[in-house]
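Q: build me a structure from this.
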Amino acid sequence: MTATDLVVARREAVATGVLVLALCRPDGGTLPEWAPGAHLDLVLGPDLVRQYSLCGDPGDRSVLEVAVQLEAGGRGGSRFVHERLAVGGTVRVAGPRNHLPLVDAPRYLFIAGGIGITPIRPMVAAADAAGADWCLAYGGRTRASMAFAEQLHGKYGRRVGLCPQDETGLLDLDTLLDKPVPGTAVYCCGPEPLIAAVEERCRARPPGTLHVERFAPKRVDAGGTAFEVELALSGRTVTVRPDRSILAALEEAGVAVLSSCREGTCGTCETVVLGGVPDHRDSLLTEDERAAGDTMMICVSRARTPRLVLEL
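A: Coordinates of the predicted model:
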């Protein structure tokens, strides 16, 4: 599935400021397969593309569901969804794509903060269906702001710990992560302070234990030195100045490249690296993927070598 128009079949408020959109094909046909952790690009305008995690049932091929939280200080995507996407309307989508796959593990610890519950919800269902040992710690500002909270607690009982901040305070990460159990995969999605705190507490765990998804980019050093990018498929070479990203340099040279967030969080611009060493500055790739150097996000990452060769 590259890009197609889907119909808004249902809009439902599931928490304060959070809407679920159910998207279907106009002809009622079957939608693409997806797995927990996948997200969908909503093309809301010429320069307004946003990524939302799929939060429904992967087994239901008739509908794709996303939950969108209204961000008052955002860049306009959530406001467009809340104010202008009505039932019966159409929206162009691309995907699904998955940068947070659920790995096989005997046990899971899921940690969600706020709207970060969206990719976690289908993961919980998959882990439960597989008979794995799992638990979910879910925090939010208030109980009313926590999408799917009561449904999850009602279905799974004590395996789901709800922590509204105004009632119980912040998630007790020290207790959750104090005594690691071998074989436990940790999944975390939510605001940057939560993810950073979880990363710090998991630093000593074996590689591949922690899996995170960010809605905002990690802080990285900006700028750098100039370098060249060779486009293997066209034979062109483009110079990337210190004040330009690879993506911006390519666009200025008239090279069309798919992109969306321009922050290193969505994966739309992921490009195969054929030569040279990338300077990874994204918020998506794992440490192993960075070390391999096979791909890079050209919207933010740069080069550690004078030249990169990209499959473009």
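Q: make it CA atoms for all contacts and neighbour counts henceforth
A: OK.
Q: where do the strands sit along the stretch 101-250 of the chain?
A: 107-113, 133-140, 160-164, 184-190, 210-214, 227-231, 236-240 (DSSP state E, counting those that start in this stretch).
Q: pipe those into CSV and attach distance to residue 252 and mean neighbour count per row.
A: Compiled in CSV, the strands of the stretch 101-250 of the chain are given as follows (distance: least, Cα to Cα, whole Å; neighbours: other Cα atoms under 10 Å):
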stretch, distance to residue 252, mean neighbour count
strand 107-113, 39, 23
strand 133-140, 42, 22
strand 160-164, 47, 21
strand 184-190, 35, 23
strand 210-214, 29, 20
strand 227-231, 13, 19
strand 236-240, 10, 17
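Q: just tell me which of the ones you listed ends up closest to residue 94.
A: Between residue 94 and the strands of the stretch 101-250 of the chain, the tightest spacing by Cα to Cα is seen for strand 210-214, at 19.0 Å.
Q: buried stuff in stretch 16-34?
A: Neighbour-count burial for stretch 16-34 flags 17, 18, 19, 20, 21, 22, 23, 24, 25, 31, 34 (criterion: 16 or more other Cα atoms under 10 Å).
Q: how close does the second one sit to residue 197?
A: Relative to residue 197, residue 18 is positioned 25 Å away (Cα to Cα, to the nearest Å).
Q: before we compare anything, build this one as well:
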Amino acid sequence: MDLSTPPPDLYGRPRADTFFRFLTAFGDRYSPALGGPLLRRNPRRPYSRPTQALQLVVTARRQVAADVVELTLADPSGGPLPAWQPGAHLRLTLPSGRERHYSLCGDPADQAGQAGQAEQAGQAEQADPAGRSGYRIAVRRLPDGGGGSAEIHDTLHPGTRLAARRPRNGFAFCAEPAVLFLAGGIGITPLLPMLREARRNGLDWHLVHTGRSADTLPFAAELRALDPARVHLRTDDEHGGPPTGAELLAHAPRGAAVYCCGPAPMLTAVQRALDASPAASLHFERFGAAPVTDGEPFAVRLGADGPELPVPADRSALDVLREARPGLPYSCKQGFCGTCEVRLLAGTPDHRDRRLTPERRAAGALLPCVSRAAAGETLVLDV
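A: Below is the predicted model of the structure:
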């Protein structure tokens, strides 16, 4: 008798037992020990299906300031694009394979004929066609950047095709009754759709747009057209240097919400001056990674037998890794896009990202753009 193969029926009958066939199928599907998938997830959450990348084509390009180019991106077939809200950004995959995030600066009201509704209501403002029929972005060339801005300026022209993730929003506009918008240079891009939304809703809003000189301020004419009395364009060359936080916040109506996007020194100045200002709250978005203020020196090792690189207290692991591995991909440098993900082989990290789940972290995923380690610790990475 062959004992290696169980009989097809509990009692040795030649036909399969229906109950045990059902029980086996149930166990295969639901038991973690047998590899069943359904008990490894929250049964109340639906399965997440990967969203298909958007295929886009550059339909228009124009210069909007010194070293700033505006691109309009549309569906190659002419169909509508996914809806978005003010503050949303688009993650583009450039022809080189680089991935970069750019704020949408068109008008999200172009979604369901709202342009016609605005015209019928007698409003002077027209909905920008770059809402769902096209996405609008503006990119400043950064000579000392990672190559993404230069690639856009040098290679993206009408007819160029590229892929993108659907718009995501980490800088949502709450449409408070009184609002002050503060933009530093190219930081106007996420705020421009908010301005249009504030104007449509009759909010008490004001804008201060700062830059080195008048020719560096994108969309100056477009901003003035919204409401010259509420738009303040301030340049360093005319005022003897950058503004202080108190100077910027002096434009805030009492109890206003402040929406700020600009370089790190501007954000720091506004944060420090907020409590003494008429404003009540602050929402902000950075151009790149926040400065490391509470880091400890640690080290990263490139593979189990690779070289060990020191990470100073005021630098990110990503910056150090890219000096040794220049091709290491990255994008946001803020811990939310996941582009720079590497695998942790050994060590105890201090995860500081906003993307990885506990399960992903336990499996060894690490985002070196923001994650660190305790003083003296060495993280061994598969890079």
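Q: ok so, going back, what about the buried residues of stretch 16-34 of structure 1, which are in strands?
A: Counting by DSSP state E, the buried residues of stretch 16-34 of structure 1 place 18, 19, 20, 21, 22, 23, 24 in strands.
Q: just checking, the fourth one touches residue 14?
A: No: with the criterion set as Cα atoms under 8 Å, residue 21 of structure 1 and residue 14 do not qualify as a contacting pair; they are 10.3 Å apart.
Q: which residues of structure 1 does stretch 209-227 of structure 2 align to?
A: Stretch 209-227 of structure 2 corresponds to residues 138-156 in structure 1, going by TM-score structural alignment.
Q: for the matching stretch, how far is the first residue from the last?
A: 13 Å.
Q: now, the most widely separated pair of the buried residues of stretch 16-34 of structure 1?
A: Greatest spatial distance in the buried residues of stretch 16-34 of structure 1: 17 and 31, 27.5 Å, computed using Cα to Cα.
Q: what do we get in structure 2 for residue 231 of structure 1?
A: Counting by TM-score structural alignment, residue 231 of structure 1 has no partner.
Q: separation between residue 27 of structure 2 and residue 20 of structure 2?
A: Taken as Cα to Cα, the span from residue 27 of structure 2 to residue 20 of structure 2 is 10 Å.
Q: residue 230 of structure 2 against residue 209, yeah?
A: No: Residue 230 of structure 2 sits out of contact with residue 209 when judged by Cα under 8 Å, with a separation of 11.0 Å.
Q: gap between stretch 186-200 of structure 2 and the chain center?
A: 17 Å (Cα atoms, centre = their mean, to the nearest Å).
Q: ranges for the strands of the stretch 1-150 of structure 2?
A: 54-65, 68-74, 88-93, 99-103, 135-140.
Q: for these, which one sits closest to residue 234 of structure 2?
A: strand 54-65 (15.0 Å).
Q: mean per-residue distance, the longest helix along structure 1 versus structure 2.
A: Counting by DSSP state H, the longest helix found in structure 1 is helix 117-129. For helix 117-129 of structure 1, the mean deviation from structure 2 after alignment is 0.6 Å (mean Cα distance after the TM-score superposition for structure 1).
Q: spatially central residue for structure 1, please.
A: Nearest to the geometric centre of structure 1 sits residue 213, at 4.9 Å (Cα atoms, centre = their mean).
Q: so what's that residue closest to, chain neighbours aside?
A: Spatial nearest neighbour of residue 213 of structure 1, excluding adjacent residues (Cα to Cα, 6 or more residues apart in numbering): residue 189 at 5.1 Å.
Q: which other residues reach stretch 180-187 of structure 1?
A: Stretch 180-187 of structure 1 is contacted from outside by 103, 105-111, 120, 205, 208-212, using Cα atoms under 8 Å, 6 or more residues apart in numbering.
Q: now do 7 Å
A: The contact list for stretch 180-187 of structure 1, computed with Cα atoms under 7 Å, 6 or more residues apart in numbering, reads 105, 106, 107, 108, 109, 110, 111, 209, 210, 211, 212.
Q: farthest-separated two in those?
A: Longest span within the contacts of stretch 180-187 of structure 1, Cα to Cα: 106 and 212, 18.5 Å.
Q: related to what we said a few turns ago, can I get the buried residues of stretch 16-34 of structure 1 in CSV including distance to residue 220 of structure 1?
A: Putting the buried residues of stretch 16-34 of structure 1 into CSV (distance: Cα to Cα, whole Å) gives the following:
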residue, distance to residue 220 of structure 1
17, 31
18, 30
19, 32
20, 33
21, 34
22, 36
23, 36
24, 39
25, 40
31, 38
34, 31
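Q: ok, of the residues you listed, which one's closest to residue 248 of structure 1?
A: When the buried residues of stretch 16-34 of structure 1 are compared against residue 248 of structure 1 (criterion: Cα to Cα), the nearest one is residue 34, at 31.3 Å.
Q: which residue in structure 2 lines up with the closest one?
A: In structure 2, the residue paired with residue 34 of structure 1 according to TM-score structural alignment is residue 84.
Q: against residue 310 of structure 2, how distant is the nearest residue in space to residue 203 of structure 2 that is not next to it in sequence?
A: In this structure, residue 203 of structure 2 finds its nearest non-sequential neighbour in residue 177, 5.2 Å apart by Cα to Cα, 6+ apart. Using Cα to Cα, one gets 49 Å for the distance from residue 177 of structure 2 to residue 310 of structure 2.
Q: could you do residue 101 of structure 2 as well?
A: In terms of Cα to Cα, residue 101 of structure 2 sits 29 Å off from residue 310 of structure 2.
Q: okay, those two: which has more neighbours?
A: A side-by-side neighbour count of residue 101 of structure 2 and residue 310, using other Cα atoms under 10 Å, places residue 101 first with 21 against 16.
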